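> Give me coordinates for this.
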Amino acid sequence: MYLHPVILSGGSGTRLWPLSREQYPKQLLALTGDETMLQQTATRLSGFTGALQVASESIVVCNEEYRFITAEQMRAAGCPSHHIILEPVGRNTAPALTLAALTVQREFGEGVLLVMPADHVIRDIEAFHRAVALGLDAAVEGAMVTFGIVPERAEIGYGYIRIGDETAPGVHDVSAFVEKPDADTAAQYLASGDYLWNSGLFMVRSDVWLKAIGHFNPEMLAACSAGIDAETRDADFVRVGREAFEACPSDSIDYAVMERLAQTPELGIPPRVVPMSVGWSDVGAWDALWALAERDDAGNSARGDVLLEATRDTLVHATSRMVACLGVEDLVIVETADAVMVARKASTQDVKKIVARLKAEKRPQAFAHRKIHRPWGCYDAIDGGGRFQVKRIEVKPGASLSLQMHHHRAEHWVVVRGTAKVTRGEETFLLTENQSTYIPLGVTHRLENPGKLTLEIIEVQSGSYLGEDDIVRFEDTYGRR
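Next comes the predicted model:
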């Protein structure tokens, strides 16, 4: 039996807009260091020594929209996985864990699942390892274990767990789960010492979870089982059957199972909690990131090209240009290539209202950044007008775009760096720096990078329609249609 890390990477992180977008959510961002939050999660069990050996590959459950960048970030972190489960639609955390448990049962027979959201920060890894080791015996013996954070303040943004008797060193019974409190109640919880923040981290045997979900929500188990039975494999990806999974109820691990276990002792799955102080944060909004960040003597946290003058208690995140602040305080200022947000720290929980308006107006800033990642590299739409668009395209060494054709646009390519292998109709030829070519409307073409350096080109599109859906693919290395 192994300890299997299960990384839940399906969140959207709307309160961290404009950096976090629906197709590039916060777990894919490097918010607290050089590694992204997904990469930090993937390496979180490195060096763990406990009763069980950690499986060599994590199970990742994520949205199909950002599967390629997820796989690439896992590889870059030294944690490649052949078990990246793609949800065709979002159904919350309980179905995601059910898919992972079914996968472990099928691939390994049995195992203990350590469920970790990909968008959390844990500063003290050694303390986290100690907490996991404390709860592991209980999980092996058939309990469902959660991890509660010893509260540092009277927080109203988290749910709470009331701890019961100690059942083993460092492991407690769960007395109750409590919804997010008001300020006075939160202060009482903090003063009592009997309450922990609900972290959203869980540990449970795969067969125990399936028994529990089968008891409390048989429709969910049936839909997930049918989705796994109908799965298809594509490189590192496990594509869950869409029709079956769309019928799955949506629910969280807490509501679907964890909170019901204490009222169902006849099921024989006791709920347990391990208290821990590990420097945890769910980085739910920009004010939480400011609290985590290193700050100067004036309480400012700056990242990117930032100039501060007479500024206090302010977070500034610049990604593409210089941001200057003069005579301001208690603000969050976030700059990206296509959007700038300015808010008081006390208002950052309401950023999701801005995202909701953008979605209602179908503004692209709600869904994706100007720079779009693809399995072969990325492109940045740097300019555009009524009948033209200019892109900066990067192709990774050895990678290639699909063999494709456009009905409504022609393209001009100029090589800025590297070597390009171009297929144009029946021709195939090489281009080097400062050379260019023209792809007429309706002509089959492909761009490849045969070299060892990143290929950079400038592409100028012209035509009556320039949308990304004007692509007819004939061949594609990555299985896209």
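
> Only C-alpha atoms from now on, for both contacts and neighbour counts.
Noted.

> Quick one: neighbours of residue 299, just the number.
17 (other Cα atoms under 10 Å).

> From residue 144, how far out is residue 258?
8 Å (Cα to Cα, to the nearest Å).

> Report the set of residues contacting both of the two.
Counting by Cα atoms under 8 Å, 6 or more residues apart in numbering, the residues touching both residue 258 and residue 144 are residue 271.

> so what's the closest residue to residue 302 other than its chain neighbours up against?
Distance criterion Cα to Cα, 6 or more residues apart in numbering; nearest residue to residue 302, sequence neighbours excluded, is residue 316 at 4.8 Å. Residues counted as contacts of residue 316 (Cα under 8 Å, 6+ apart) are 300-303, 306, 323, 332-334.

> One more, so I can put them side by side:
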Amino acid sequence: MIHPVIMAGGTGSRLWPLSRQLNPKQFLRLTDSRLSMLQMTVARLEGLDSAEPLLICNEEHRFLAAEQMRQSGHEETRIILEPCGRNTAPAIALAAIQLVRDLPEDADDPLMLVLAADHLIQDVEAFQQGIHKAVPLAEQGKLVTFGIVPSHPETGYGYIHRGKELAPEAHTVDRFVEKPDQETAQGYLDSGDYLWNSGMFLFGARRYLAELEKHRPDILAICQAASDDAAQDLHFIRINADIFADCPEDSVDYAVMEKTSNAAVISLDAGWSDIGSWSALWEVNEKDSQGNSFTGDVIAQDTANTLVRADSRLVATVGVENLVIIETKDALLVAHKDKVQDVKKVVETIRSDGRHEHMNHREVYRPWGVYDSIDSGARYQVKRITVKPGAKLSVQMHHHRAEHWIVVSGTARVTNGEKSYLVTENQSTYIPVGQVHSLENPGVIDLELIEVQSGSYLGEDDIVRYEDRYGRT
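Prediction:
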């Protein structure tokens, strides 16, 4: 049986303004109108002889990840929470330690299928066939990576040089090479012996830990200590933050794959893309006869080879080509397709200027639902709040703001100081400054309400929580 390990960390800054630090690309519906990238990754495991996936994500994404797994029918999925990012070698080590711990000591070495949550694979059948080819090699102790058959001389990916043949479509790894320039990439393509490095792997958990101990014992020691002191919280596995903070950063390629003598590669031709930029998304999207890819409300005149995504309003283009235009409720990006790798520089500028548009969208997801910041001023803020059936906000208090709630649809159970009462459609209630309060949806449909905040300080950190069913402090 295969044990899928899905790495769902990262911020995807090159896909700003859609991808934000608190809602990055792996949780977005980029290539499918129904499923996020994470959910597509989970869906392509169907039909494999595999266990329940083990997810690795950042602490700040835990509720978003859990909700998307629940929507995919995986309510029992365990999620390892990284207190801080330390690259892929430590992340995979945490998962391997957990898998080994779950099994009896005399059990076979569990095979880990390590996948990124934000990759696109268009040919699922070819993907699964590649995994089947990799299983015998992994069972023999090989550390198998999946190399993508290149379709063009790509300079944005690292490459794998194939060695001797082990089986059809399976070779030893001669060497890993860094991202090449255009001329070198063309030479790699012409030779037929180089593959794109996909960052997907299949190997035994104990085998990986043994290789890590051989080549990076410092990483293994800290991961082991942090895991030994982990805490279980619902389906979350909370790694000890103080211990893990001292872990060196390193990728699995540098730490293990480039050093081991047991690396193997499976050649995979499955319509793979890491969707690492807006131009990569344009390449995989369906296009019209003019080479355009449009999503949302778009009117185009004399427009060619352009990607437009309109999330909240009409976007019109006239006489342009080779552009990327991304519109969200609070930001607009216009870039030439040849310059989209520099979008991350915009994000760096936003961050250094003390702005907030790199952190989150106007719509912010919480374990109980979502809120949309509609309007704000010096002493007021207006939000549209949606609370899921059966969900409850924390019992809390604010030092600096009062709140006025108007129910638009559904029914709210309000705790307001010593009182508890129902508020239904077209009714409202007022929460004074300093009042302990909570909001709950006791019904079977979404609760929609408008919240008007007023006061001297309206930041999200003005919350004193007394009780919270989601484990937040």
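
> thinking again about what came up before, can you say which helix or strand has the residue nearest to residue 302 of the first structure in it?
Using DSSP states H and E, residue 316 of the first structure sits within strand 315-318.

> which element follows that strand toward the C-terminus?
Past strand 315-318 of the first structure, the next helix or strand by DSSP H and E is strand 323-326.

> How are the helices of the stretch 51-200 of the first structure distributed by residue range?
67-76, 93-108, 125-140, 183-192 (DSSP state H, counting those that start in this stretch).

> corresponding residues in the second structure for the first one?
Under TM-score structural alignment, the match for helix 67-76 of the first structure in the second structure covers residues 62-71.

> try stretch 456-473 of the first structure
Using TM-score structural alignment, stretch 456-473 of the first structure pairs with 448-465 in the second structure.

> Check which residues of the matching stretch are buried.
Of all the residues in stretch 448-465 of the second structure, those buried under the rule 16 or more other Cα atoms under 10 Å are 448-455, 457-458, 463, 465.

> Quick check: the two most widely separated of those?
Spatially, the most separated pair among these is 448 and 457, at 24.5 Å (Cα to Cα).

> chain center to the match of stretch 456-473 of the first structure, what's the gap?
28 Å (Cα atoms, centre = their mean, to the nearest Å).

> List the contacts of it.
The contact list for stretch 448-465 of the second structure (Cα under 8 Å, 6+ apart) reads 379-387, 394-410, 473.

> Narrow these to just the buried residues.
Counted by 16+ other Cα under 10 Å, these give 380-387, 394-403, 405-410 as buried.

> So which of those residues are in helices?
Using DSSP state H, no member of these falls in helices.

> thinking again about what came up before, residue 167 of the first structure: which of the contacts of residue 316 of the first structure is nearest?
residue 301 (42.9 Å).

> What lines up with the closest one in the second structure?
Using TM-score structural alignment, residue 301 of the first structure pairs with residue 293 in the second structure.

> hang on, the earlier thing: quick check: the strand holding residue 316 of the first structure aligns to which part of the second structure?
Going by TM-score structural alignment, strand 315-318 of the first structure sits over residues 307-310 in the second structure.

> check the fit of the matching stretch onto the first structure and give the mean distance.
In the superposition with the first structure, the average deviation recorded for stretch 307-310 of the second structure is 0.6 Å (mean Cα distance after the TM-score superposition for the first structure).

> And that stretch, how far out from the chain middle?
That offset, for stretch 307-310 of the second structure, works out to 21 Å (Cα atoms, centre = their mean).

> Show me which strand runs longest in the second structure.
Using DSSP state E to assign secondary structure, the strand with the most residues in the second structure is strand 194-204.

> what's the matching range in the first structure for it?
With TM-score structural alignment as the criterion, strand 194-204 of the second structure aligns to 195-205.

> Would you mind listing the outside residues contacting that stretch?
110-117, 135-136, 139-140, 142-151, 158-163, 189, 275, 282.
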